[in-house]
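Participant: Okay, here's the prediction I keep looking at, along with the sequence it came from:
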Amino acid sequence: MTSLDRWTAHTLMSDPGQQAEAIAAFPDEAGHLAGIIQGLLMHSSWLAEYGLDTSKLRPAARQTLPIAERLADIMQLDDRPLAQARPADRRSVGTCRDFALMLCAFLRSKGVPARVRCGFASYFSAAWEDHWICEYQNAGTGEWRLADAQIDAMLRRRNHIAFDAADMPRNVFLMAGEAWLKCRRGEAEPESFGHESTTGLWFLKINLLRDHHVLNDRVTSEWDRWREAPQASRQVSQDELAWLDDLAARPDQPLVAHRPDWLV
């Protein structure tokens, strides 16, 4: 398998299952596919913006499901063809990783090399916010582009987003490794990266490990359980810095078998 074949082959997480034939009929263009996804998914943190009750989240809302399961959930809510947008209250509720994984799955189904990436976005708040996007290869130029399928009309209005969400500028989203190295070089403050009130070098490490896992075909991992970590363990020791620097510089290296400290 070549390096590009690796990113067109489905994994258990990206395989669309029974919806493969329907997806094969979709157009190849990432922006068009993102538009279809926006008619299928809702982000659990933005329900109120669409007039939905935030207290009635279903169990699947905060889990990153395999795409076959997520599509089955969508069809159970509304069995119209996937290309038809659902009303907001009949979409499946997930997180940014579900949007990224679904775009990745759709692109792979069209023969386009694609992968999910973990890092930090600058377009949700003044800080760099924990986020997941899809990275795909442009057929014409061969370059890898960034796409955020979550950026719909509401988010554009609310956050004044003007860039092309299917070909994002590299300075609006930083891969976890890029963010880590900027902080290590003193070009950015670790406290400006994180998830809500959890910020700093420790959370940069969390996303660095998660991006490393996803580049080894593991979209989910034990590092997703970071909320279980006691405050005392939320630190980065001096003896970790060298291997984390190397991991940040080469996130696609073979999987480093390193369990979260709080689970060891």
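Facilitator: Good, I have the coordinates. This one's a predicted model, so the numbers in the text were calculated from it and none came from an experiment.
Participant: CA only for contacts and neighbour counts going forward, please
Facilitator: Will do.
Participant: give me the number of residues near residue 12?
Facilitator: The tally of other residues near residue 12 (other C-alpha atoms under 10 Å) stands at 13.
Participant: OK, contacts around it?
Facilitator: residue 66 (C-alpha atoms under 8 Å, 6 or more residues apart in numbering).
Participant: And for residue 199?
Facilitator: 190-193.
Participant: Most neighbours out of those residues, which is it?
Facilitator: Neighbour max across the contacts of residue 199 (other C-alpha under 10 Å) = residue 193, 28 neighbours.
Participant: roughly how far apart are the residue nearest to that residue when sequence neighbours are not counted and residue 143?
Facilitator: Nearest residue to residue 193 in three dimensions, chain neighbours excluded: residue 128, at 4.7 Å (C-alpha to C-alpha, 6 or more residues apart in numbering). Note on residue 128: its distance to residue 143, by C-alpha to C-alpha, to the nearest Å, is 25 Å.
Participant: With residue 199 instead?
Facilitator: 32 Å.
Participant: What is the neighbour count of the residue lying closest to residue 188 once chain neighbours are set aside?
Facilitator: Computed as C-alpha to C-alpha, 6+ apart, the closest residue to residue 188 that is not its neighbour in sequence is residue 182, at 5.7 Å. Using other C-alpha under 10 Å, residue 182 has 15 neighbouring residues.
Participant: Check which helices and strands the helix or strand hosting residue 182 is in contact with.
Facilitator: Assigned by DSSP states H and E, residue 182 falls within helix 176-184. With contacts taken as 3 or more C-alpha pairs under 8 Å, 6 or more residues apart in numbering; DSSP states H and E, helix 176-184 sits against strand 114-121, helix 201-214, helix 241-249.
Participant: Could you list the buried residues of that helix?
Facilitator: 176-181, 183 (16 or more other C-alpha atoms under 10 Å).
Participant: Likewise for stretch 134-144?
Facilitator: Counting neighbours by 16+ other C-alpha under 10 Å, stretch 134-144 gives 134-138 as buried.
Participant: what's the first-to-last distance across that stretch?
Facilitator: 10 Å.
Participant: following the helix or strand containing residue 23, which helix or strand comes up?
Facilitator: Assigned by DSSP H and E, residue 23 belongs to helix 20-24. Scanning forward in sequence from helix 20-24 by DSSP H and E, the next helix or strand is helix 30-38.
Participant: tell me the contacts of the residue minimising distance to the centre of the chain?
Facilitator: Most central in the chain under C-alpha atoms, centre = their mean is residue 132, positioned 2.4 Å from the mean C-alpha point. Applying C-alpha under 8 Å, 6+ apart, we find residue 132 in contact with 96-97, 100, 116-120.
Participant: can you do 6 Å?
Facilitator: By C-alpha atoms under 6 Å, 6 or more residues apart in numbering, the contact list for residue 132 reads 96-97, 117-118.
Participant: this is the other structure I want to compare:
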Amino acid sequence: MNYAEQSAYSDPGAHAALLDELPSDIAELTAVIRNLLIHYRGGGIEFTGDRLEEINHRWVEAMLATDQRRNGTPLAAPREPADRIVGCCRDYTLLMISALRHKGIPARSRVGFSSYFAPGFHHDHVVVEYWNGDRWVLLDAELEPAEHWGFDVHDIPKGKFDSAAEVWRAFRAGEIDGDVYGVDPSLPFRGGWFIRNYVFLQLAHLQRDELLLWDGWGAMADDLEMDLTPTDELAALLIASDAGDEAATAKLRDRYREDPDLHPGDRVLVHSPSGTPPTWVDLSTRQKVDAP
């Protein structure tokens, strides 16, 4: 998998020239990314209507188009919080990956759960992993570097973030309480079924299909009333691949291409937190469509 090349989702398209002048220093680059985005739930501003719909920008090209319509200035030029693109962790990650790939640096998104936002709960999260020439480095492009995190957000240590596959394995082994893994303790989007769906998201992102966290397809479900063995096998392959098992990596690639339960295909069902009804989107035309 060539993580130095843009995917359909990370490709800046007509706005590629905007990335030419971005800094190469990782800390400076993440500062630019934070200048472009504001989290739809954690940014301190309540967005509604069309502004809230910005969280459904699936492609970097669309994000940059929105930014340029609103601001029309170089990406490093300061933006007021209210003028930033409304998004979430996935969007901070994808914009950072786009910038890194534009510079020829291999980068990919990692889907899982973080333990550093609130004690006792593991929030769903997407972070960046990039190749620094010697190893894959995990970084959180959303976080302002600060001492209170207790670690370097540009080099996340093991144990602060766990992949969805690792969490699923621990859940199935009875080692964790699935109800403390999800979007938020106050919301019903947590538990075993939620963790399972994120295993499919993890696979898609590693195959360079960096879909929205609320896109649905294939074998995803809001319960665990099915044979869980295939998910166990998938998680085991993902963990082995992360450990450098090339055979597992090849098997994941082939399964993703061939199994319609794993691959989103042409259409996804969007369950947007903006409050709009579930909507089908054609990934090739980038348009809303009727149900298949």
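Facilitator: Nice, I can see it. Being a predicted model, the structure only gives us computed values, none of them experimental.
Participant: Which position in structure 2 pairs with the residue nearest to the centre of structure 1?
Facilitator: Alignment note (TM-score structural alignment): residue 132 of structure 1 maps to residue 126 of structure 2.
Participant: cool, residue 186 of structure 1 as well?
Facilitator: By TM-score structural alignment, residue 186 of structure 1 lines up with residue 174.
Participant: and its match, how many neighbours?
Facilitator: By other C-alpha under 10 Å, neighbour count at residue 174 of structure 2 equals 10.
Participant: once aligned to structure 2, how far is the longest strand that structure 1 contains on average?
Facilitator: Looking across structure 1 with DSSP state E, the single longest strand is strand 128-137. For strand 128-137 of structure 1, the mean deviation from structure 2 after alignment is 1.0 Å (mean C-alpha distance after the TM-score superposition for structure 1).
Participant: Distance from that strand to the middle of the chain?
Facilitator: Relative to its chain's centre, strand 128-137 of structure 1 lies at 5 Å (C-alpha atoms, centre = their mean, to the nearest Å).
Participant: That strand versus helix 30-38: what angle between them?
Facilitator: 120 degrees (axes from the mean of the first three to the mean of the last three C-alpha atoms, to 10 degrees).
Participant: which residue lines up with residue 79 of structure 2 in structure 1?
Facilitator: In structure 1, residue 79 of structure 2 lands on residue 86 (TM-score structural alignment).
Participant: The aligned residue in structure 2 for residue 71 of structure 1 and residue 175 of structure 2: what is the separation?
Facilitator: Superposed on structure 2 with TM-score structural alignment, residue 71 of structure 1 falls opposite residue 64. To residue 175 of structure 2, residue 64 of structure 2 is 42 Å away according to C-alpha to C-alpha.
Participant: now residue 78 of structure 2
Facilitator: 45 Å.
Participant: How about residue 159 of structure 2?
Facilitator: 15 Å.
Participant: ditto for residue 69 of structure 2
Facilitator: 49 Å.
Participant: if we can go back for a sec, of the contacts of residue 199 of structure 1, closest to residue 107 of structure 1?
Facilitator: Proximity of the contacts of residue 199 of structure 1 to residue 107 of structure 1 (C-alpha to C-alpha) peaks at residue 193, which lies at 29.2 Å.
Participant: What's the match for residue 41 of structure 1 in structure 2?
Facilitator: Residue 41 of structure 1 maps onto residue 37 in structure 2, by TM-score structural alignment.
Participant: now swap in residue 22 of structure 1 and tell me
Facilitator: Per TM-score structural alignment, residue 22 of structure 1 is aligned with residue 18.
Participant: Kindly report the same for residue 208 of structure 1.
Facilitator: By TM-score structural alignment, residue 208 of structure 1 lines up with residue 199.
Participant: try residue 245 of structure 1
Facilitator: Match for residue 245 of structure 1 (TM-score structural alignment): residue 232.
Participant: With adjacent residues omitted, what lies nearest to that match?
Facilitator: In space, residue 232 of structure 2 is closest to residue 169, 7.0 Å off (C-alpha to C-alpha, 6+ apart).
Participant: ok, residue 88 of structure 2 to residue 37 of structure 2 distance?
Facilitator: Counting by C-alpha to C-alpha, the gap from residue 88 of structure 2 to residue 37 of structure 2 is 8 Å.
Participant: how much space is there between residue 14 of structure 2 and residue 60 of structure 2?
Facilitator: 10 Å.
Participant: more crowded one of the two?
Facilitator: Taking neighbours as other C-alpha under 10 Å, residue 14 of structure 2 and residue 60 compare with residue 60 leading, 24 against 11.
Participant: Now do the helices in the stretch 151-292 of structure 2.
Facilitator: 164-172, 192-206, 229-242, 246-258 (DSSP state H, counting those that start in this stretch).
Participant: So for residue 10 of structure 2, which of the ones you listed sits nearest?
Facilitator: helix 192-206 (11.1 Å).
Participant: The match of residue 208 of structure 1: what's it in contact with?
Facilitator: 164-165.
Participant: how close does it get to residue 238 of structure 2?
Facilitator: Applying C-alpha to C-alpha to residue 199 of structure 2 and residue 238 of structure 2 gives a distance of 9 Å.
Participant: for residue 223 of structure 2, same thing?
Facilitator: In terms of C-alpha to C-alpha, residue 223 of structure 2 sits 22 Å off from residue 238 of structure 2.
Participant: Compare the two and say which one has the larger neighbour count.
Facilitator: residue 238 (24 against 12).
Participant: Leaving out sequence neighbours, find the closest residue to the more buried one.
Facilitator: Using C-alpha to C-alpha, 6+ apart, the closest residue to residue 238 of structure 2 is residue 165 (6.5 Å).
Participant: Quick one: map that neighbour onto structure 1.
Facilitator: In structure 1, residue 165 of structure 2 lands on residue 177 (TM-score structural alignment).
Participant: Quick check: that match touching residue 250?
Facilitator: No: at 8.1 Å, residue 177 of structure 1 does not count as touching residue 250 under the criterion of C-alpha atoms under 6 Å.
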